[in-house]
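> below: sequence and its predicted model.
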Amino acid sequence: MNNQTTEQLLDAIRREAAQLDIKTQPEPQPLPAEESPGQMSFEQRLRLPSKPAYHYREFLQFDDEAFVRNAFLCILQREPDPAGLQSYLNKLNDGIEKQGILAELSGSEEAKRYGVRIRGLKGYRMIARLRRIRTLRPVAQRLLGLYRRICELPNTEEMNQYRANILQQLSWMSRQLQAAEHLTELSRQQVEQLKQQTGKQGEDNALLREENQTLSKQLANLSHKIAYQHQALATRPSIPAEPNSAKAPAVAPAIDDSDVSAFYVAFEDACRGTREEIREKMSKWLSYLTAANTGSNRVLDIGCGRGEWLQLLGENGYAATGLDINPVMVNSCTEQGLTASLDDALTWLQRQPDASLAAITAFHVIEHVPFELLLRWTTEARRVLQPGGVLIMETPNPENILVGSHTFYHDPTHRNPITPTLLEFLAEYCGYADSELVRLHPYPEEAKVSGNDPLTERVNGHLCGPQDIALVARVPEAEAAE
């Protein structure tokens, strides 16, 4: 990455964080009052002293033209030419940081002839290099925000420990970025080799798309991780040091909810499938909502995730609301213009009037909650659904031995599988009518054991049958007349 790696970026951030208490040069003093200010040159009034090394903070006391001229005089050993002066003044007016301008000047070929060092800019230089790669610009912007926040933290023991924890997280991210960069380079090499060997452009495009999808997933996971760390740093309250208090023993930082949430978002992106794949799988459920025909268009989706189902509902004329306990998932939905909130499902249902919703859905949610809560959800849903309204709850199918004994436990937040028998009885017990079980997503044919005898078919049924099952339960239409 332009001869710099993101690991170097993190090394630079650590060094800069350790130098936060560096003492800058004193502000230049004007000449005595008896000399007329109008007769003093720029160098006499505002110029920094000439020396072989500076810290970038020494330049921050100047603004506009004084800043640009000091940067040229100290770094390039000359006055700025008119075009250069105007160019950098325009950049300042456009919101470019002074640190970015100092990094640009000190990294130029002209500056190398003089060897003047500006400390504290390595992080800015390498983040700027990240920005030049289009796919990494969002990640670079979040890193820049974190870098600024870390530099602003006071040098207390508690804050230093927290800073070390953040930098450890960033170090992990850098290694993942390096892996992503390697994957990108490998993709380019493979495409080039394929072109030379076969000349089939269609195969080249397919390989490139596959590699780019993998890279996009990895970068999305990193963005989620950075977003959580940035949110945690921005909202963490400062803890004032107590004078004359004894130092507390060092304690390893605990893993908080944001760590688990960030992991779960990355896990979902890596294992659940693309947005297009999820939309295709969920589109079949639209026919069940149409069949309900309640006259209402309000739908609640519990555990809305990234919002694929909410988006489908909106496109088909439903007023859909999503609930989720993961703030990044909720933010993803609201950024798409969808209605979603960080709310408890039972509390939300209890606030709704009787017979006010057309449908309630929960896709791969009920296996995450204790049965007592599932029972209360189902009971409250029965109350708020209109006559003819439908409740749809999809969950992994334990009838499939591979699901019940293995793949169900890929997700560390799963509690226990829920059997079809329990789902059917739950609907009957809570007063639903015309409930049915829909079995979904069997393993592909090539996964099955070959053979047509009854034993082979039975084995294939247990091992390669539907991986998911859904309860579709309806409120009796007869309630409309009661």
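Okay, I see it. Quick caveat, the model's predicted, so the values are computed rather than measured.
> when you work out contacts or count neighbours from here on, use the C-alpha atoms and nothing else.
Will do.
> and the next element down the chain from the longest strand belonging to the chain?
Assignment by DSSP state E gives strand 385-396 as the longest strand of the chain. Counting by DSSP states H and E, the element after strand 385-396 in chain order, helix or strand, is helix 401-405.
> other SSEs contacting that following helix?
Judged by 3 or more CA pairs under 8 Å, 6 or more residues apart in numbering; DSSP states H and E, the packing partners of helix 401-405 are helix 454-464.
> which residue is the nearest non-sequential neighbour of the spatially most central residue of the chain?
Centroid check for the chain by CA atoms, centre = their mean gives His224 as the closest residue, at 1.8 Å. Among residues not flanking His224 along the chain, Ala262 sits closest, at 6.1 Å (CA to CA, 6 or more residues apart in numbering).
> adding another structure so you can compare the two:
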Amino acid sequence: MDRSICESEPAPDAADLADRGAIERLFVVDNPEFVRAAYRFLLGREADETGRANYVNQLARGASRLVVLGRLRMSQEGRRAAVPVAGLKAVVAVTAADRLLRRAGLGAVALRAGRYADRLYARYVIRRSLLAWRGRFENTVGVVLRHGQQVEQLSRRLTDMHEELVPRPVVSPETIDAYYLAFEDANRGSRDSVLAKLAIYNDWLATCVPHAEGLTHQIVDIGCGRGEWLSYARQNGRDAIGIDVNRVMVDACIAQGLNVRCTDALTYLRSLPTGSVAAVTGFHIIEHLPFDYLFALVQESYRVLVEGGSVLFETPNPENVLVGSHTFYHDFTHRNPVTPSAIWFLLKYHRFEAIDIIRSSPYPEEAKVPGNDPLTERVNGHLCGPQDFAVLGRKQSAAGVQA
């Protein structure tokens, strides 16, 4: 195929417009750039400071750009360079008329006449540009017509490649949402058992979630799922809103009378004012997220928190070998385990203070290897230790994180 179909000319920089012989393009830049480019085109050099300041001041007082071009072109230096200018006779005539009017004491008339001449020249430029583009368009159409069959074949091939590379979904998002709720019901535990586990955060809820006035929300729970944490917060007298993209789970929460929105967590956080939330929480959500999204989520969480506000993110604990190598992958939507050290540093990087790790949900005693020797205890620690951990962090207030 003709390369002209696929390649386009890059847009010119304002400083080199004149270098390409299109002096009419100078009329689209600001006054300092206009003077600089006019010097380069007409005199072949950079503008000296005195000349640049002189012409910029004239233009600022309403002088005609055509007159400035004419003065440069008709100077001794400009005559020696003899650069061809589109519509040179008109430029010379306008410049001469401007000089005569000023000598006659009609400076105001000269300014109005110059501005009128600029408008006429602009129309002339537009007409030249349209004619040039018309020629290029007709040439392109001719090329396309000559190679129309090749274009059609290429288009069909690209369509085929797209269908090959981007498989169509075989089930609807709603079907997956319903499956995930059933998966949670079967594997996460009963509602009562989850509520019982949340009691380990009583102290955090009482001491690290400030009761500030005028907040949009006290708690924003991202990936709220079936709503256990929302219910727990409500039982403890806290205002909380849940965010989830799973419509089936959102509907289940609404049926319980919980305040839930079906939207993307990052989009929702970005809609909130700075310093408008006492806490941001997320239970078993960060292991589902790509790193750039998690990075932005932590960043936005810090922004929306009130001074002294807190974050709490709970996730499967890969320090437990069975969790990190086996049970973590029961959930098809998990991306990768998140280590305590990694999420601790991510919070530290985003200026959170008083960062702490709470480990929870160890395997029952009957699952451990019998024995009290150091090796057995170490094995049990790796295989039967806490299955979850939470990272906590606070946004420092003017009086410190204790405020």
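Done, it's in. What you see is a predicted model, and the numbers here were worked out from it, not measured in a lab.
> TM-score for the pair, please.
In this superposition the chains share a TM-score of 0.55, using TM-score structural alignment, normalised by the length of structure 2; 232 aligned residues with a CA RMSD of 2.1 Å.
> returning to that earlier point: my guess is the residue nearest to the centre of structure 1 contacts Tyr264, does it?
No - with contacts counted by CA atoms under 8 Å, His224 of structure 1 stays clear of Tyr264, the gap being 9.8 Å.
> quick revisit: map the residue nearest to His224 of structure 1 across to structure 2 for me.
Superposed on structure 2 with TM-score structural alignment, Ala262 of structure 1 falls opposite Ala178.
> and if you look at Phe363 of structure 1?
Using TM-score structural alignment, Phe363 of structure 1 sits opposite Phe283 in structure 2.
> contacting residues around that match?
Neighbouring residues of Phe283 of structure 2 by CA atoms under 8 Å, 6 or more residues apart in numbering: 222-224, 313-315.
> and which of those residues is nearest to Leu42 of structure 2?
Of all the contacts of Phe283 of structure 2, Leu42 of structure 2 sits closest to Ile222, with 63.4 Å by CA to CA.
> and whatever helix or strand Asn57 of structure 2 lives in, which stretch of structure 1?
Element membership for Asn57 of structure 2, per DSSP H and E: helix 49-60. The aligned range for helix 49-60 of structure 2 in structure 1 is empty, by TM-score structural alignment.
> now the next helix or strand after that helix against helix 49-60, angle please.
Per DSSP H and E, the first helix or strand lying C-terminal to helix 49-60 of structure 2 is helix 65-74. Put simply, helix 65-74 of structure 2 runs at 150 degrees to helix 49-60, going by axes from the mean of the first three to the mean of the last three CA atoms, to 10 degrees.
> so what's the gap between helix 65-74 of structure 2 and the chain middle?
46 Å (CA atoms, centre = their mean, to the nearest Å).
> beyond it, next helix or strand please.
helix 76-81.
> which part of structure 1 lines up with that following helix?
Using TM-score structural alignment, helix 76-81 of structure 2 pairs with nothing in structure 1.
> and that helix, how far from the chain's centre?
Mean C-alpha position of helix 76-81 of structure 2 versus that of the full chain (CA atoms, centre = their mean) differs by 51 Å.
> also stretch 129-147 of structure 2?
Its chain's C-alpha centre and that of stretch 129-147 of structure 2 lie 38 Å apart, by CA atoms, centre = their mean.
> tell me the residues of structure 2 aligned with the helix or strand where Leu143 of structure 1 lies.
Using DSSP H and E, Leu143 of structure 1 sits in helix 137-152. Mapped onto structure 2 using TM-score structural alignment, helix 137-152 of structure 1 covers no residues at all.
> just checking, what packs against that helix?
Partner elements for helix 137-152 of structure 1 (3+ CA pairs under 8 Å, 6+ apart): helix 6-18, helix 122-131, helix 201-235.
> mind doing that once more with 6 Å?
helix 122-131 (3 or more CA pairs under 6 Å, 6 or more residues apart in numbering; DSSP states H and E).
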